[in-house]
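Student: my questions are about this predicted structure, shown below with the sequence.
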Amino acid sequence: MQKTSKSTPTLANLLASSALLDNLLTGVLVVDSALKIHLANAAARQFFALTPRRLQQANLALVDKDLALDISLDLARIRQAITQEHSFSDSEVLLVSKGQRHWVQVSVTPLGTEQGLALIEVHLVDQQKKISQELQQRTQQQAARELVRALAHEIKNPLAGLRGAAQLLERALVQEELKEFTQLIIGQADRLSKLVDRLLGPQQVRTYQAENVHCVLERVSGLMQLAISPEIELSRDYDPSIPELIMDAEQLEQAFLNVVQNAAQALMGEQSLDCRVNKKKKITLKTRIAHHVLLQGQLHRLVAEIRIIDNGPGVPLELRDTLFYPLVSGRPQGTGLGLSLAQDIIQQHQGQIALQSSVGHTEFIIYLPLKHSLSPEN
């Protein structure tokens, strides 16, 4: 009786089982130590746009040239994993494929073959990340409201007393030149009072009606064309199939304007960037229809997606988790109110705002439901 021994899988064995791998929803690649792709299942071929012919020459080491994609994972880790025969995984890898940005989880497992092969699994985690971002935004919004209530109690009431005292003092003064100082006190008290009002947000009753979101974006574009530097190009890429949305157009215009102004200020504050950044400063307003998006705990089959994109330096890592908090700003002159108010307006429209940022590419992505039902607090 012939003795059997345990053997490692060969490339021929893997190729023979490729039909079975095609049934998986997870993308599966088999690469060698030179990162040449020897096998890709159906999910991976669809994700990376690999035809059988392109698959024969595809190489992860030449992702920009061969696959027209960019990946934040250090590919040297894959070579090292094959050489040292150890597995690893990374749960937050940004992958740009066919112009679309995706968050994926990557697992690399050496197969111990003579050819030095490794199995790479690519699993989309976009939906999980969106849910996590939405929960984080809710936490931020709750913290912002608590901060606003504290500020309103601790600042606005004493300011009213301070202003009243200054007015009484002004009436008692005989010398006109001294009234200049009481006017200074009154002016600064009014300025701080307005700042607190801005933290509290719009106080007027909202008016919701059907309107085309592109009309709102065009008004924002017109305002920004007059305000921004000529060296910044403002372009639009609209999907005309998006139907009218139920909205408070004036408030949404303010929200969009705040985000676009933030992008313009980031571009104008840009100093030293690496070679990947395009020299031409550019802001793009882009609209599309997005499918199956979770907004405030409710799954929507179709939503309007508005992307405000700039090619500036990106949002600093230390600010990304708290960017929508009031009084948080990356600029010395910034008040940190614009994005906080924009988030509040969008959430009151039952929408969501998300951020994707890297050096040379920042996107604020706004999702608004196509079917809007008014809540009592609106």
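Tutor: All right, it came through fine. Numbers count the residues shown, from 1 in each chain.
Student: make it CA atoms for all contacts and neighbour counts henceforth
Tutor: Fine.
Student: which residues touch the spatially closest residue to residue 309 that is not a sequence neighbour?
Tutor: In space, and not counting its chain neighbours, residue 309 is closest to residue 363: 4.5 Å by CA to CA, 6 or more residues apart in numbering. Going by CA atoms under 8 Å, 6 or more residues apart in numbering, residue 363 touches 307-310, 355-357.
Student: A further structure is provided below for comparison with the first:
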Amino acid sequence: MLASPHLNQRLMEHLNTGIVLLDADLSIIFMNPAAEALLEVSGQRGRGVEFTMLARESDEATQAFRDALINGHSYTKREATIELHNQQQATLDYSVSPLSHPETRLPCLLVELQGRDRLMRISREEQLIAKQETTRNLVRGLAHEIKNPLGGIRGAAQLLERELPTADLAEYTNIIIEEADRLRDLVDRMLGPRTLPQTEQINIHEVLERVCQLVDVESEHQIEVVRDYDPSIPEMEADRGQMVQALLNICRNAMQAMMENPNPERPPSLTMKTRSMRQFTIGHHRHRLVVRVDITDNGPGIPEEIQESLFYPMVTGRPEGTGLGLSISQSIINQCDGIIEFESEPGRTTFSIYLPLEPL
């Protein structure tokens, strides 16, 4: 017994897979809600519009649609980059199947869409978290191997200083002691925060305002700070001081890049944007509610050759940089079960910080 067309439509409306039905002119006859979400258009607005006007890949892909309609052959394409009607890009898997319309019996195409952006982002985050954990373990082991002999060197220099025949020779032992202390401090900074977080209920916007004040002072009021806050975001539990430090490190890097590479046609600008996100996955965990903080600057961008290793200790694009700020920021955010991602091109760099608003 065949299901009625109305029952088939109701079933398709509850699928997680995007379903689009096209006529012989590749105009949209039907879209289910999943397809509307993937293509970022309502079914009412999309009905009757040529599919390539809403989601364009290439002339070859459009011709493949027409060939499938003529030849009656199905095909599938993986991880296709689609340009949507709003100039945004999406990565999709799609399958194209020719069939006859259940009511008119005219030839049409059934297009099944599966979004890949979210899965690719989750995979990328898992790799980033694994790399960060490997790096932290490496740094901890290295710190242990460095600090032990440093303590011995410093102690030996202090004992030697007592046995020196003249006081003017103490200058050399002082250099040994000072350099040993400097290396110890460097190793401690590589390890990040050494104390347990002192968590309390904080408002993320109060933290951002504190960061904005510090940036304004450090830049001597030369950087315009634009705020785009979502006031509905609830308080979260975190260490206020560490959170200020994590966000300030990111802003300070942006500030220094813009100040060192001034563009006379584009005054330096820093944008702080907050949004809440529901049912969002970070690594292996799905969170009911997450706050996303975007910090965007209009500086020169991050050199492509260091982007893959940007969060590693001692990696920096600045001759005077230590390469520790972003590594420390990522460690602090990871302690809160969050993660930092970034996108960069000349003239625009955005660091996105994702923080769960509820503990696991």
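Tutor: Sure thing, it's come through. None of the values given here were measured: they were computed from a predicted structure.
Student: need the TM-score between these chains.
Tutor: Overlay of the two chains. TM-score (TM-score structural alignment, normalised by the length of the second structure): 0.74; 333 aligned residues with a CA RMSD of 4.1 Å.
Student: re the thing from before, against residue 176 of the first structure, how distant is the residue nearest to residue 309 of the first structure?
Tutor: 54 Å (CA to CA, to the nearest Å).
Student: hang on, the earlier thing: and the contacts of residue 363 of the first structure as CSV, adding neighbour count and distance to residue 227 of the first structure?
Tutor: Shown next, in CSV, are these (neighbours: other CA atoms under 10 Å; distance: CA to CA, whole Å):
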residue, neighbour count, distance to residue 227 of the first structure
307, 22, 20
308, 21, 17
309, 23, 18
310, 27, 16
355, 16, 24
356, 16, 25
357, 19, 24
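Student: residue in the second structure paired with residue 350 of the first structure?
Tutor: Using TM-score structural alignment, the partner of residue 350 of the first structure in the second structure is residue 337.
Student: again, but for residue 286 of the first structure
Tutor: Alignment note: residue 286 of the first structure maps to residue 273 in the second structure; criterion TM-score structural alignment.
Student: would its match count as being in a strand?
Tutor: Yes. Residue state for residue 273 of the second structure (DSSP: H, G, I helix; E, B strand; the rest coil) corresponds to a strand.
Student: so who does it touch?
Tutor: Neighbours of residue 273 of the second structure in contact, by CA under 8 Å, 6+ apart: 227-230, 293-295.
Student: run the last query once more with 6 Å
Tutor: Residue 273 of the second structure makes contact with 228-229, 293-294 under the criterion CA atoms under 6 Å, 6 or more residues apart in numbering.
Student: do residue 104 of the first structure as well
Tutor: Contacts of residue 104 of the first structure (CA under 6 Å, 6+ apart): 93, 123-125.
Student: make it 7 Å
Tutor: 91-95, 122-126 (CA atoms under 7 Å, 6 or more residues apart in numbering).
Student: next one: residue 38 of the second structure
Tutor: residue 115.
Student: which SSE is it in?
Tutor: helix 33-39 (DSSP states H and E).
Student: and for residue 39 of the first structure?
Tutor: Going by DSSP H and E, residue 39 of the first structure is in strand 37-40.
Student: circling back: give me the number of residues near the match of residue 350 of the first structure?
Tutor: 18 (other CA atoms under 10 Å).
Student: part of a helix, is it?
Tutor: No. Going by three-state DSSP, the assignment for residue 337 of the second structure is coil, not a helix.
Student: which ones are touching it?
Tutor: So residue 337 of the second structure contacts 355-356 (CA under 7 Å, 6+ apart).
Student: how close does it sit to residue 43 of the second structure?
Tutor: For residue 337 of the second structure, the distance to residue 43 of the second structure - CA to CA - is 37 Å.
Student: helix, strand or coil for the equivalent of the residue nearest to residue 309 of the first structure over in the second structure?
Tutor: Using TM-score structural alignment, the partner of residue 363 of the first structure in the second structure is residue 350. Following three-state DSSP, the label given to residue 350 of the second structure is strand.
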